[in-house]
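Show me the folded form of this:
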Amino acid sequence: MSGPENVDRVLITAAVVLIVVAGALLLVRVNRGPSMLDRAIALDVFAAVVIAGLGAKSAYARDSFYFPIMLVLAFLGFTGSVGIARFIAVRDKPRPRPRSAGKGDRG
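Down below sits the predicted model:
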């Protein structure tokens, strides 16, 4: 192996280590998330971490086999995020405040 190939392998290995650490921290956030929105965002970021892991594997193997899979996962992550955001937006819609019978109501 030449010098640049060794540097490539070291950098890809460091990237995989960081991706694994990020995935572990995201699983902790999914488990401990105080709200459903925190868990949903963590799962969306987890999809991005999986895509990054597949990209690192493709770079390490110097193979483009996983690119279509990464594209499909990105599409699913996006549509899932939009669906969750829409669900939460409908659920958390502000309710109309009841009229108070004191201020400004002079019958």
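
rest of the way, CA atoms for contacts and neighbours
OK.

Give me the most central residue, the protein.
The centroid of the chain falls nearest to Val45 when counting by CA atoms, centre = their mean (1.5 Å).

excluding its backbone neighbours, what's nearest that residue?
For Val45, ignoring the flanking residues on the chain, the nearest one in space by CA to CA, 6 or more residues apart in numbering is Leu26 at 7.7 Å.

returning to what we had before: so which elements touch the helix or strand where the residue nearest to the centre of the chain lies?
With secondary structure defined by DSSP states H and E, Val45 is part of helix 36-61. Applying 3 or more CA pairs under 8 Å, 6 or more residues apart in numbering; DSSP states H and E, one finds that helix 36-61 makes contact with helix 3-32, helix 67-91.

another one to check against the first:
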Amino acid sequence: MPIIILFCLTLLTLALGLVFLRLFRGPGLPDRVVALELFATITVGIIGLLAIATDIALLLDAAIVMALMSFMATIGFARFVERGGPRDD
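Model prediction:
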């Protein structure tokens, strides 16, 4: 089992590097927001794998909090785009 966890952590780390590349080279704001959402999702996966590997249940709570915060940030960005950008209401 540790070999599989190590392999998965390696793949997730590689994916994280590719997401950073998209984050810095993204042509527009929506591309960067999608990259941040994917970054948060991969981070939740890494935390989940570390929780399995170390058998610490508290890490799962941290993963859930991270996923919820990422979801709320995505909702906030969607509302921002829906309203057409910054306005003085």
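
one step back: what's the residue nearest to Val45 of the first structure aligned with over in the second structure?
Superposed on the second structure with TM-score structural alignment, Leu26 of the first structure falls opposite Val19.

Repeat that for Tyr60 of the first structure.
Per TM-score structural alignment, Tyr60 of the first structure is aligned with Ala53.

residues contacting that match?
2, 5 (CA atoms under 8 Å, 6 or more residues apart in numbering).

Quick check: the gap between it and Thr43 of the second structure.
Using CA to CA, to the nearest Å, Ala53 of the second structure is found at 15 Å from Thr43 of the second structure.

Also Val34 of the second structure?
14 Å.

same deal with Ile75 of the second structure?
Counting by CA to CA - Ile75 of the second structure and Thr43 of the second structure are separated by 19 Å.

What lines up with the residue nearest to the centre of the first structure in the second structure?
In the superposition onto the second structure, Val45 of the first structure corresponds to Leu38 when matched by TM-score structural alignment.
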